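Student: structure of the sequence below:
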Amino acid sequence: MNRKEILKNVRNISESITKQLGFELVDLEYVKEFGSYFLRVYIDKLGGVTLDDCREVSELLGKKLDEEDLIKVAYYLEVSSPGLDRPLKTDNDLRRNLNKDIEIKLYKALNNKKMYEGMLSDFNEKEVIIIEDDDNQVKIPRDYISIIKLKIVF
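Tutor: Below you'll find the model as predicted:
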C-alpha cells in the first residue's frame, strides 16, 4: 500500500473515532523524519483540546490501527491539537474562525497587495471575505490564496 492509500484509510478510521468521541479530525500527516516514521493526527473541538483528550484519541486510534495493520513499518503515533499558528485549510476551519482576526497571504497580488489582515467576515466556494481595520470589506478569490492563518496577538 502506498503512502496516499495509507493516509486515505487512516483518515477514514480517524474520522470515525474522532467523531464518535466528539472531536473533529483537522489534519493528518504521515512522514519520515530522521529515519523514523510518524503518523500525526490533529484534532479539535469547541473550547479546545486537553492532554486527556489527546490520550483518549491516541489509545482508541492506536488499537484500531494495530487491528487493521495498515502501516507495515514501525511508526510513532502522535495526537495533538493543531496549534494556533496552523493554516486554516478547510471550510470547517474557516467556519470555526468566523469573526476572528486572520492573515491571508496570496499567490498573486490583489489591488497591488499580497498580504491582507482583517476579521474573517464570511466565505464561500469562490472567495473569502474580510473586514480590514478601517472597516473596508475585501473579497479575496480563493484561487489567489496561498495560506490563511489566525492572527496571533500577544
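
Student: CA only for contacts and neighbour counts going forward, please
Tutor: Noted.

Student: now do the strands in the chain.
Tutor: 24-33, 36-44, 75-80, 101-110, 113-123, 127-131, 137-141, 145-150 (DSSP state E).

Student: elements contacting the last one?
Tutor: Right, strand 145-150. In terms of contacts (3 or more Cα pairs under 8 Å, 6 or more residues apart in numbering; DSSP states H and E), strand 145-150 is packed against strand 101-110.

Student: ok, residues contacting the strand it packs on?
Tutor: 114-120, 140, 144-151 (Cα atoms under 8 Å, 6 or more residues apart in numbering).

Student: compare with the first, here's sequence two:
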Amino acid sequence: MSNKLINKISELAESVLVTTDFFLVDVEIKGGDIPEIWVSVDGEDRDINMDECAEISNELSFLMDAYELFSGRYRMNVSSPGLDRPLVDRRQYPKNKGRKVKVKYKQDGKDLKVEGILQNVSEKGIVVEINEQTTVRLPFDDVVETKIIPSFK
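Tutor: Here you go, the predicted model:
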C-alpha cells in the first residue's frame, strides 16, 4: 500500500489521540482481499487497555470512512505494540526502566549488541546495566533497535 495512505491514516490517528494520553507508534496496512489496518498505540506512563483500543478504533474508522480512504471493506486493529515489537519512539523507554532489554547499536561503524537492564533514560539516551559492575551508556542516535525481553516471574 502507498505511503500516502499510511500517512493519511497516521494523521487521522494522531487527531484522535490528541485528546488522550496515548501516542501513535506505527501504522501498517496488510494487503489481501480485505485490507487490514494495524495501528499501534502506546502511553508514556501506562499501557492501553482493550476498551480504550476499541474506542480509538471506532473513532478512527469513522474518520477513515468520512474521508473515503477505502472503497470497500477493511479490518481495523488498534492495539499496544506488544512485547515482541521493538521500541520505536523515545516516549516508550521511561515506562520500561527496570526491564531486561536487548539493544542493537552502532559504534565506530560497527554493529554491536548489548543485553541487560534498562537502568536509566534521558533526553539524550539510555543506560543499560550489564551486571553490577558494568553499565553501557548509549546515545539515542546510536541505537538501532531496542527490544524488551519478557520476564515471567
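
Student: just to revisit the earlier point, farthest-separated two in the contacts of strand 101-110 of the first structure?
Tutor: Y144 and K151 (19.0 Å; Cα to Cα).

Student: which of the contacts of strand 101-110 of the first structure are buried?
Tutor: 115-120, 140, 144-145, 147-151 (16 or more other Cα atoms under 10 Å).

Student: follow-up on the earlier one: the strands of the first structure: which one's closest to D91 of the first structure?
Tutor: Of the strands of the first structure, nearest to D91 of the first structure by Cα to Cα is strand 113-123, at 8.3 Å.

Student: who's in contact with the closest one?
Tutor: So strand 113-123 of the first structure is in contact with 94, 97-108, 128-133, 151, going by Cα under 8 Å, 6+ apart.

Student: let's see it at 6 Å
Tutor: 98-106, 129-132 (Cα atoms under 6 Å, 6 or more residues apart in numbering).

Student: likewise for stretch 75-87 of the second structure?
Tutor: E36, I37, W38, V39, S40, V41, D42, C53, S57, T146, K147.

Student: which residues in the first structure does it align to?
Tutor: Aligned using TM-score structural alignment, stretch 75-87 of the second structure spans residues 76-88 in the first structure.

Student: which ones are touching the residue positioned nearest the centre of the second structure?
Tutor: Centroid-nearest residue in the second structure, with Cα atoms, centre = their mean: V25, separated by 3.8 Å. Going by Cα under 6 Å, 6+ apart, V25 of the second structure touches S40, V41.
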